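Colleague: Kindly generate the corresponding structure for this input.
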Amino acid sequence: MTLKKISFFLSLFIALSFVLKGQDDQQKTQVNPEARQYYYEANKYQAQRAYKKVATLAKKAIKADSSFKEAYMLLGTAFNKRNKLKKEKSVYQNLIKKQPEYPGSYYNLGKVHMQLKNYDKAKQKFQKFVNFPNAPNQYKEYAEKNIKKAKFRLKAMQNPLPFDPKNAGGNINTSAGEYWPVLTADANTLFFTRKIIEDSTSFGMRRFNEDIFYSKKNQDGTWRKAQHAEGHVNSKNYNEGAITLSPDGNYILFTGCQWPDGLGRCDIYLSKYKNGTWTEPENLGRPLNSSAKETQPSISYDGRTLYFASDRKGTTGKLDIWKSKRKPNGEWGEPENLRVINTSGVDQSPFIHPDNQTLYFSSKKRLGMGGTDLFYTKKDSVTSKFKEPKNLGYPINTQDNEISIFITADATTAFVASKMEGGYGNYDIYHFKLPEKIRPKPITYLKGKVYNAVTKEPLKADFELLNLKTNELAVKSHSAAKSGQFLVPVQSDHNYALNVNKAGFMFFSDHLPVKPYDSTKPYIRDIPLQPIQKGKKVVLRNIFFELDSYKLKGKSKTELQKLAKFLSNNPGVSIEIRGHTDYQGSKNYNRKLSKKRAKEVYHYLINQGSIKADRLTYKGYGEKE
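Modeller: Here you go, the predicted model:
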């Protein structure tokens, strides 16, 4: 067999490693026949992946002919396949001493230095290779990419971020593997996926099953013993994982693969929390799911945008990040590819922070520390489109694979899964203080209980948070049936109207003055709902007038429309509208102004068309009550 044929054979097995040059150069190479025979035999073992034998024969070839560069390259490859990188490095260094003008040794030595994290040396060797006029263009392009990588990693390592990860402990982590952590808005409940190793099959292979677990936080900050999520969300024969929790904690979305009702390889499913347990999962169906793979969902704080990874039609790489918006009727719209984020490689694990502005994800193709790195991108304040992503930095990102990240609502703490040393044997869940330069905007949360004002019994009631500036619905949810409790994130820089209602009860109105904002202080609101009875009153806290005027402000309409709807749903109810003012001005002036304000509300309700005038009266009370 000629050397030309041997060169072609070798190139099949050395992916992205430098192989032999053209025919003219090889014909000029005078090789010792004994060395050539050893080299030929080594290639046969190369095809069988018997790399130890390859190394033995390649060494014999070099001993027989110390100038046989092809044998050096084969020996280096054999060491690389056995992860003996220092020995591989020594092979190329020796070849450079023998033949300093051979470009392939510099190229492969640069690769070894990259694997050993010797980025400065790697950059030098790749630059030396690029400077050779006879270096093949296909390898030059790869070398130039590696020069960029080396420069990036050197700079990142010279400017490390503060990073002190803490293991979540033995009540969470086991030797089986825990990953995909998510937390409630108050960070007091942790959900995650656990890989459960089951008995061996009849074929001698071990089976595993992925289930959803959760843990509650103790007052001292430690986690209680993790438990299986109650109810029907976990199945016996299928895997459940990569979950996202709805803003109010009333439902979870997760990935189910190879399920009987699946539309593709993996689909996104929903399970609701009802009466203290999780319901049977529902496939979200088309157009969200497809005949391809949909996985790793992450839902926005308002519950109206779902981000996920998919290789569906229209994907630009191997796996892309997509988003779908919920329609007014509750159905999910046609997914949209986030092209500014996606590359020709694998982009996955989206996490949209509750600030609804910052998206975190992982990518293998982008410039990073190696393997799969974590990135983040923020929405443009003008266009609301995501900007060019940025690497989270070193040592959060390493040469290994960093797959996913979750960040608490207050933006201070990140949760990741890692196989770092000192764990319980597999992927463990860790948490660490997130460096300020890569934090999202912090948000707080609204937490409380809805109950019957007379009997004190907890109530399941609907509530809404509305942005008073835009008049847009921010959050729509309900309190739990058994406990009456609710929990929702609240974005900063906005004032909100809080409306709570339940059939047979007076509706409840409150005002959340989020400005000035303090992310460390949540809003705690226990809400007593008054049964509809004669003589009971409701304070409308979101009716606003111009200063020293009875002209209604535009942001009052949300509250007035809620009042009109309440009256329409309760045709037997008649009300008196009572107007009030502050203590500025004389009592007589304030009484007149408050009456005009009450009258203005009266006319607004009458003009809605569905409320008869004889159900309404109005009166001004000035600064009284």
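Colleague: contacts, neighbours, all on C-alpha from now
Modeller: Fine.
Colleague: in the chain, which spans are helices?
Modeller: Along the chain, counting by DSSP state H, helices occupy 3-11, 23-28, 33-47, 51-64, 69-81, 85-98, 103-115, 119-130, 137-158, 557-569, 587-606.
Colleague: where's the nearest residue to Ile396 once chain neighbours are set aside relative to Lys149, distance?
Modeller: Closest residue in space to Ile396, ignoring its immediate chain neighbours: Phe163 at 6.8 Å, by C-alpha to C-alpha, 6 or more residues apart in numbering. Using C-alpha to C-alpha, to the nearest Å, we find Phe163 at a distance of 22 Å from Lys149.
Colleague: and these two? which has more neighbours close in?
Modeller: The neighbour comparison of Phe163 against Lys149 (other C-alpha atoms under 10 Å) goes to Lys149, with 21 against 14.
Colleague: mind checking how far that one is from Lys441?
Modeller: Applying C-alpha to C-alpha to Lys149 and Lys441 gives a distance of 30 Å.
Colleague: Please generate a structure for the following sequence too, so the two can be compared:
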Amino acid sequence: MNYRSLKYYLALLFIYPFFLFGQTQLTYKNAIRIADDMFSKKDYYGAALYYQKAMQLDSSDVQLWYKLAESYRGYNDYPKAAFYYLKVYKKDKDLTIPFGAFYAAQMFKSSGNYKYAYKYYKRSKRVFRKDKKGYYYQKVLQEIKSAQWAKKHQNDKPLFEWKHIDEPVNSYSSDFAGIFINDSVFVFSSLRDEKMKDDNVVTDTLGYLSALYKVNFKDEQFKGLEEISSKFDLDDYHIANASVSPDNKLLYFSVCNRKLKCRIYAAEFKNGKWQNPIDIKEVNTANEEYTTTQPFSTLINGREVLFFVSDRKGGKGMLDIWKAEKDDFGKFTTPENLQNINTPDNDITPFFNAQTGELFFSSTWYFGFGGYDVFKTPDFTNDTIKPENLGITYNSPANDLYFNQYKNKLAITSNRKGGLTKKGETCCNDLYYYLIPQLDTVTQQPVFTNLEEMNRYLPLSLYFHNDEPNPRTRDTTTTLTYEQTYLSYISRKKEYLKEYAKGLKGEEKEDAETEIEDFFDQYVAQGMKYLEEFTPLLLKELEQGKHVTLTIKGYASPLSKSDYNVNLTLRRIQSLINYLQKWQNGKLLPYFLRASKSGGKLD
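Modeller: Take a look at the predicted model:
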């Protein structure tokens, strides 16, 4: 399986169920045959179980390791997949199986281990360098930069914590595409493994189909679960990805066959019942080999616009985002590809905020923390504006999708750790929500208090070069600011790289250099960045007349006697005080001296 085989993975966004059957005197060949058959049916969990049985009989075959890694990747067991891909790479060195390092890096990234993701993406680069304009070489270059970006931001402080929705909305299978259609109704899609036993064995998978559900929402409680799609005359199809038209008359959704080829349909709720769904032929393709899915309907400049996802011809990558506008006759115009935001990878789950004009979507190409991250663009028609990653508040190392907002209600789909699962902690998608305490009346964006913003940066860690500031002295004070010591420290990065990798060659040298890059980028530079962002927030609190006490703890390495280290620690603390007192020509100094007009004090 290569990377492009992920093309349809998120057409519906569920993990396939599995079945097990009895075997007596299981042989190695039979175990492989059964596992291969399950894998071909995208039954990755069951395939992994039988590949494991084969491993118990003979664990020497590198091809078997690779098949097991592929199965673990298929149902998002990132650590196990990384282990076996790495095992393949170390044995084969990408000579006969060229994707060992590449997929090991992917799995490390999806586990949040960005240092190793960076390391093995760099090693996989040589495999694809013969075709430098090809997809895989360009993908590796992008992912190397993305892993560095993720390392720099993985310790960012989230603005809030998403709330996991309890049963019966979330299940032990896959629940996705949740959306508040109004203040009191939440609609979502689900593939329900109703027959799953406590030992994870399912006796029958023939009837498994995704369906649409709705639930009432009041006082942060989700109650009254009801299936919507059972009202439609669409037997033997997956039905998912609901969106309501701006006039609240139509419900758009995806209808997909067993091969996950999808079309967009719409149904009207009239006279107390659902009318027969209709195929939106203007946006669907005549060629059944292509898929059209994940509709989102909105209003732009007074006209209804339908965003959707498709892999049809004319796209930029694998799954692309498209749009079509409804004309005066109630028909959709010829779909247009959103060339300015689509990439060579998958770009999916569009949501348009009609109040702000921002388009949100998930992608595996732009710099991110995991597989799919959520991004936004303030103007999808402007090719000079790069989509912005929503950051650690919204994204995780896993897949984060279907972000949407209704007034102060946010919803997101994710297979991040913390969901309901019986097949591995990141196997399946779950639904999360958040209620914004305060909403800007103009931008409709969350408003957080200054104190909440400040707490994102605490505790704040700062780093110094050995014996700095003012080396080889027993002074307890210094005139240097922390910023000056930081600039001096960061300027020695090349010196550290050379010294740390001295005497090493090949992969060992590369590993050593990665360690130093990681330290300077993720810790030293990040600490200074946080200090620069924290200080203006501190000023805001003081300007409101607040009394703020900062607790500073200093540390020194045990290379010298304890009394020497105590003095060094005092100099380091003083450098931070100097930074604060001299920041922006002394804006904080009156608060140190108890001479501010607001009455604010800083201790």
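Colleague: Can you calculate the TM-score here?
Modeller: Here the TM-score for the pair of chains, by TM-score structural alignment, normalised by the length of structure 2, is 0.51; 375 aligned residues with a C-alpha RMSD of 5.0 Å.
Colleague: sorry, back to before: quick one: the residue nearest to Ile396 of structure 1 and Lys433 touch, right?
Modeller: Yes - applying C-alpha atoms under 8 Å, one finds Phe163 of structure 1 in contact with Lys433, separated by 7.2 Å.
Colleague: State the number of residues packed around the residue nearest to Lys223 of structure 2 when sequence neighbours are not counted.
Modeller: Leaving aside its chain neighbours, Lys223 of structure 2 sits nearest to Asn216 (5.2 Å; criterion: C-alpha to C-alpha, 6+ apart). Residues lying near Asn216 of structure 2 (other C-alpha under 10 Å) number 17.
Colleague: just checking, Asn216 of structure 2 touches Glu226?
Modeller: No - Asn216 of structure 2 lies out of contact with Glu226 (C-alpha under 8 Å); the separation is 9.2 Å.
Colleague: Flag every buried residue along stretch 183-200 of structure 1.
Modeller: Going by neighbour count (16 or more other C-alpha atoms under 10 Å), the buried part of stretch 183-200 of structure 1 is 183-186, 189-196.
Colleague: between the residues you listed, which is nearest Lys52 of structure 1?
Modeller: Proximity of those to Lys52 of structure 1 (C-alpha to C-alpha) peaks at Lys195, which lies at 35.0 Å.
Colleague: Could you find the closest non-adjacent residue to the aligned residue in structure 2 for the closest one?
Modeller: When structure 2 is aligned by TM-score structural alignment, Lys195 of structure 1 is paired with Leu191. Nearest residue to Leu191 of structure 2, sequence neighbours excluded (C-alpha to C-alpha, 6+ apart): Ser210, at 4.3 Å.
Colleague: Remind me what the longest helix seen in structure 2 packs against, helices and strands.
Modeller: As assigned by DSSP H, the longest helix anywhere in structure 2 is helix 562-582. Contacts defined by 3 or more C-alpha pairs under 8 Å, 6 or more residues apart in numbering; DSSP states H and E place helix 562-582 of structure 2 against helix 482-490, helix 589-592.
Colleague: Just want the angle from it to helix 482-490.
Modeller: Computed with axes from the mean of the first three to the mean of the last three C-alpha atoms, to 10 degrees, the direction of helix 562-582 of structure 2 lies at 120 degrees from that of helix 482-490.
Colleague: So which bit of structure 1 is helix 562-582 of structure 2 matched to?
Modeller: Mapping helix 562-582 of structure 2 onto structure 1 (TM-score structural alignment) gives no aligned residues.
Colleague: what's the answer for stretch 321-329 of structure 2, then?
Modeller: Mapping stretch 321-329 of structure 2 onto structure 1 (TM-score structural alignment) gives residues 321-329.
Colleague: what's the span of the matching stretch from first residue to last?
Modeller: So stretch 321-329 of structure 1: terminal residues 24 Å apart, C-alpha to C-alpha.
Colleague: ok, and what's touching it?
Modeller: Outside stretch 321-329 of structure 1, the residues that touch it by C-alpha atoms under 8 Å, 6 or more residues apart in numbering are 288, 303-310, 332-338, 341-342, 347-348, 350.
Colleague: before we move on, back to that, and the longest helix of structure 2, what's buried?
Modeller: Residues of helix 562-582 of structure 2 classed as buried by neighbour count (16+ other C-alpha under 10 Å): 564-581.
Colleague: same deal with stretch 397-406 of structure 2?
Modeller: 397-405.
Colleague: Distance to Pro246 of structure 2 for those - can I get that in CSV?
Modeller: Shown next, in CSV, are the buried residues of stretch 397-406 of structure 2 (distance: C-alpha to C-alpha, whole Å):
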residue, distance to Pro246 of structure 2
Pro397, 34
Ala398, 32
Asn399, 28
Asp400, 25
Leu401, 22
Tyr402, 18
Phe403, 18
Asn404, 15
Gln405, 14
